[in-house]
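Visitor: Here is a sequence together with a model predicted from it:
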Amino acid sequence: MTPDTDRTDANLALFERARRVIPGGVNSPVRAFRAVGGTPRFITRAEGAYIWDANGQRYIDYIGSWGPMILGHGHPAVLEAVQKAARDGFSFGAPTEREIELAEEILRHVPSMDMVRLVSSGTEAAMSAIRLARGATGRNKLVKFEGCYHGHADALLVKAGSGLATFGHPTSAGVPAVVAQDTLVLEYNNLSQLEAAFAAHGSEIACLMIEPIAGNMNFVRASVPFMQRCRELCTQHGALLVFDEVMTGFRVALGGAQSLYAQAIPDFAPDLTVLGKVIGGGMPLAAFGGRCAVMEQLAPLGPVYQAGTLSGNPVATACGLATLREISREGFYDALARQTRTLIEGLKSEADAAGVAFSADSEGGMFGFFLLPELPQNYTAVMKSDGARFNTLFHGLLERGVYVAPALYEAGFVSAAHSDEDLARTFEAARAAFRLLTK
């Protein structure tokens, strides 16, 4: 395999050019490779399970645009829908029938939601859901958890994981203390902290927002007892339980992560749900929704204002609708979950053979792995991971044509396009990469 330094000419040239006009050379921080070192790959095209960089190097893609590409890149039905929609018009600033169809398709699979509002990004959806929760309850405080990332709205950039964890900052510059003072940050999966927070502030809490499977500290599940207690305390104190399923929605199961908890907890449902990624199929589209009584607090029906020029964009809704129709076919998730489990079991086998401490977990088409002997349950445990060893593993895989997230704290994604041959090639690359950790 050609060394990294011998085949980054075009990528390096583009990166140097980008840094002159774009802060850090990238439009989203984790793309900069600052956590892992080296030169970012500038992607020129994608197809199925593969992406190609500016040098023409092909990679097996386990990022999938950070989750949306559940069908793989360029699925024929999705491509056809997008092309037809684009011919009809890029944007109208007026309602379309397709917005209704997409809303109906989402609600069909997520029974906790009676109504849904389409927006353009996960950050916008999470920010709007919190505003709605505050407006509906007349309260100000919100509960979030260390390592959970809900977008870059000011009040949420407090121990937020993801890119912030990568750079080692607990919060962001430019966020006034007064903006974050109503954000209560608790340890994920810590029942005693959760109960103490509601005991002290229950009557002031508008909502509790949580990633049911945190994908921004890699892959960490909320335990069933913890999630059940979140639901009970929110109900008891009149706060809204907000599920951030930007990453897990339609990715871990057709009904999202909440459908998995509903199997274990009687009558379980969140009050509001935030969705993104898969529902847009790779286009800029997200949503938030919940019960009628709450959603009808939104303008133009109620006093909580939210608006967006490109909300429900006709090309994005075409992409999302075509994606949801494909993944709702019988057997889709069984096959996807089986392939994802095969991936992490194979990686575990290669790590064991090399004598490398390794733990992994998956649900549906989402997975995560740690260079730790046991799966962590919270942000503090995740931070015990050895970043330098991960960087060595990352580059070992990248140089052998396998592209995983360029950061220790990000989950990975398998698509329906990943074949058995792709997995076999991944295991071969991992075998060599794990050996680098034992030298």
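Guide: Alright, I've got the coordinates.
Visitor: switch to C-alpha atoms for all contacts and neighbour counts from now on
Guide: Fine.
Visitor: Please pull up the helix or strand immediately following whichever strand or helix holds S349.
Guide: Secondary structure assigned from DSSP states H and E places S349 in helix 332-354. As assigned by DSSP H and E, the chain's next helix or strand after helix 332-354 is strand 359-363.
Visitor: State the next helix or strand along the chain beyond that next one.
Guide: Past strand 359-363, the next helix or strand by DSSP H and E is strand 366-370.
Visitor: The helix holding S349 - contacts with which helices or strands?
Guide: When contacts are defined as 3 or more C-alpha pairs under 8 Å, 6 or more residues apart in numbering; DSSP states H and E, helix 332-354 sits against strand 359-363, strand 366-370, helix 420-436.
Visitor: Minimum distance to N218: which of these has it?
Guide: Among the helices and strands packed on helix 332-354, the nearest to N218 by C-alpha to C-alpha is strand 366-370 (5.6 Å).
Visitor: tell me how far that closest one is from the chain's mean position?
Guide: What separates the centre of strand 366-370 from the centre of its chain is 12 Å, taken as C-alpha atoms, centre = their mean, to the nearest Å.
Visitor: For G147, see how far away the spatially most central residue of the chain is.
Guide: With distances taken as C-alpha atoms, centre = their mean, the chain has M247 as the residue nearest its mean C-alpha position (2.9 Å). If you measure M247 against G147 using C-alpha to C-alpha, to the nearest Å, the figure is 14 Å.
Visitor: In a markdown table, list the helices and strands packed on helix 332-354 along with distance to G308 and mean neighbour count.
Guide: Converted to a markdown table, the helices and strands packed on helix 332-354 look like this (distance: least, C-alpha to C-alpha, whole Å; neighbours: other C-alpha atoms under 10 Å):
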| stretch | distance to G308 | mean neighbour count |
| --- | --- | --- |
| strand 359-363 | 33 | 22 |
| strand 366-370 | 30 | 24 |
| helix 420-436 | 40 | 18 |
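Visitor: could the ones you listed go into a markdown table alongside distance to Y333?
Guide: Output for the helices and strands packed on helix 332-354, formatted as a markdown table (distance: least, C-alpha to C-alpha, whole Å):
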| stretch | distance to Y333 |
| --- | --- |
| strand 359-363 | 10 |
| strand 366-370 | 11 |
| helix 420-436 | 16 |
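Visitor: take the one below as the second:
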Amino acid sequence: MARARSAQLFSDAKNLIPGGVNSPARAWGSVGGDPIFIKKAAGSRIWDVDGNELIDYVCSWGPMVLGHAHPAVIDAAIDATRSGTSFGAPTELEVEMARRVVDAVPSIEVVRFVSSGTEATMSALRLARAKTGRYKILKFNGGYHGHEDALLVEAGSGLANQGIASSAGVHPEYAASTLVAEFNDVGSVRLLLEANTGEVAAVIVEPIAGNMGVVTPEPGFLEGLRELTTEHGALLIFDEVISGFRVALGGAQSIYGITPDITCLGKIIGGGFPVGAYGASEEIMSEVAPLGPMYQAGTLSGNPVAMAAGIATIDELSKPGVYEGLEASTDKLADELLGVFDAAGIRAVVNRACGLLTVFFTENPVIDMGSASATDRESFG
């Protein structure tokens, strides 16, 4: 497969952009080789600058749930662009988009739009701290919630230890306010909350983990988080940047029947444009400026083009049979992969949720970061 043009562009980019990319995962450091540069995409396929046609299973890391360049989304974005790309003032599109989110997501009565998933989680943490008057945060090993300082933390030497920054430039005292538990282990959460009584503002979790690969919650895990956070006066934050509008119109919370205090969204709700959102009950969101003392703002928040694309995307997802078809496609792919591996004598499991799947080369169930890390990475080739 010819990749000369991609190789030249990557060489040029490394002289102009850190590592040649504007987001580290695009450098292909964990899989080897040089990244391909994309020229265009349509439906399930992408074409690189060398003219190679490829099937896209990444889908821009989530936003392109309808496929690339979906006509309804493209038409909506073009129509919005003709009226102007940014105003720094409210638009009707923001109201219409907010109405769709509130109608779809069980926990959200009021929503604030931002420009990325990182902004959404960062704002949600600030909101939790403002609401509770506490400052510690509990997250999970392997959980990624954007590059906000408090969330770039990995586990210390024991569950009761304070967080240790996993990125340079994070103030150690700031990182120390983040506690790290194990996904699917309610006991680890209980120990940390009891050891930090009255200090934890929020527990933030992907209800379906995505960063460590797809890992679904074990029965009782999300229920346990809801009970423990209520008992200890901490807020429960669901980071549904990946699972929101992907596994169901109402997100993972609508599937598992667990209502968090704050929900974070992103990716799909922008139809491929930069967007994020966080929402909660009217009472909690009354803390957000201009109503309350928790300040958060953004020049491009609620951008009209992103709102138009998001409205078109949600309207398409709201049509009958969309999620049933997506789940059927996911199951078919997962089952076919397992059949191929079995015929070849390769040990593998495929974790799946509607529209999401990950292959792990292991014979053991993958339920947390430890078991995900035990997969045979060499088998990926």
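Guide: Good, I have the coordinates. All values reported here derive from a predicted model rather than from experimental measurement.
Visitor: Can you pull the TM-score for these?
Guide: Remark: TM-score between the superposed chains equals 0.96 [TM-score structural alignment, normalised by the length of the second structure]; 373 aligned residues with a C-alpha RMSD of 1.2 Å.
Visitor: circling back: which residue lines up with the residue nearest to the centre of the first structure in the second structure?
Guide: Mapped onto the second structure by TM-score structural alignment, M247 of the first structure lines up with I242.
Visitor: Just to check, its match is in contact with G62?
Guide: Yes. Counting by C-alpha atoms under 8 Å, G62 is a contact partner of I242 of the second structure at 6.5 Å.
Visitor: joint contacts of these two?
Guide: 267-268 (C-alpha atoms under 8 Å, 6 or more residues apart in numbering).
Visitor: Just tell me the aligned range of stretch 402-421 of the first structure in the second structure.
Guide: Residues of the second structure matching stretch 402-421 of the first structure are absent, with TM-score structural alignment as the criterion.
Visitor: Would you mind giving the secondary structure of the aligned residue in the first structure for I46 of the second structure?
Guide: Mapped onto the first structure by TM-score structural alignment, I46 of the second structure lines up with I51. The three-state assignment at I51 of the first structure reads strand, by DSSP: H, G, I helix; E, B strand; the rest coil.
Visitor: Now do the contacts for I51 of the first structure.
Guide: By C-alpha under 8 Å, 6+ apart, the residues touching I51 of the first structure are 43-45, 58-61.
Visitor: Let's have these in a markdown table, adding neighbour count, distance to T171 of the first structure and secondary structure.
Guide: Output for the contacts of I51 of the first structure, formatted as a markdown table (neighbours: other C-alpha atoms under 10 Å; distance: C-alpha to C-alpha, whole Å; DSSP: H, G, I helix; E, B strand; the rest coil):
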| residue | neighbour count | distance to T171 of the first structure | secondary structure |
| --- | --- | --- | --- |
| I43 | 15 | 30 | strand |
| T44 | 12 | 33 | strand |
| R45 | 14 | 34 | strand |
| R58 | 18 | 36 | strand |
| Y59 | 20 | 33 | strand |
| I60 | 23 | 33 | strand |
| D61 | 28 | 30 | strand |
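Visitor: Looking at those, which one is closest to T96 of the first structure?
Guide: R45 (30.5 Å).
Visitor: didn't the closest one look like it was pressed against D53?
Guide: Yes. Contact criterion C-alpha under 8 Å: R45 of the first structure and D53 qualify, at 7.4 Å.
Visitor: hey, where'd the helices end up in the stretch 151-300 of the first structure?
Guide: Under the criterion DSSP state H, counting those that start in this stretch, helices of the stretch 151-300 of the first structure are mapped to 162-167, 177-180, 191-201, 224-237, 256-264, 292-295.
Visitor: What range does the last one cover in the second structure?
Guide: Aligned by TM-score structural alignment, helix 292-295 of the first structure falls on residues 282-285 of the second structure.
Visitor: Contacts for that stretch next, please.
Guide: Stretch 282-285 of the second structure has contacts (C-alpha under 8 Å, 6+ apart) with 109-111, 131, 279.
Visitor: on that earlier part again, where does the helix holding S349 of the first structure end up in the second structure?
Guide: Against the second structure, helix 332-354 of the first structure falls on residues 322-344 (TM-score structural alignment).
Visitor: Same question for stretch 81-99 of the first structure.
Guide: Residue span in the second structure matched to stretch 81-99 of the first structure, by TM-score structural alignment: 76-94.
Visitor: Neighbours of E316 of the second structure, how many?
Guide: By the criterion of other C-alpha atoms under 10 Å, E316 of the second structure has 15 neighbours.
Visitor: From A309 of the second structure, how far off is it?
Guide: Per C-alpha to C-alpha, E316 of the second structure is found 11 Å from A309 of the second structure.
Visitor: Give me the neighbour count for the aligned partner of V31 of the second structure in the first structure.
Guide: Aligned by TM-score structural alignment, V31 of the second structure pairs with V36 of the first structure. A count of neighbours around V36 of the first structure, defined by other C-alpha under 10 Å, yields 23.
Visitor: related to what we said a few turns ago, now render the helices of the stretch 151-300 of the first structure as TSV, adding distance to A126 of the first structure and mean neighbour count.
Guide: Formatted as TSV, the helices of the stretch 151-300 of the first structure follow (distance: least, C-alpha to C-alpha, whole Å; neighbours: other C-alpha under 10 Å):
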stretch	distance to A126 of the first structure	mean neighbour count
helix 162-167	16	21
helix 177-180	15	12
helix 191-201	21	14
helix 224-237	18	17
helix 256-264	16	18
helix 292-295	14	16
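Visitor: Let me see the ranges of the strands in the second structure.
Guide: For the second structure, applying DSSP state E gives strands covering 38-42, 45-48, 53-55, 110-114, 136-140, 153-154, 164-165, 178-181, 200-205, 235-239, 262-266, 276-280, 349-353, 356-360.
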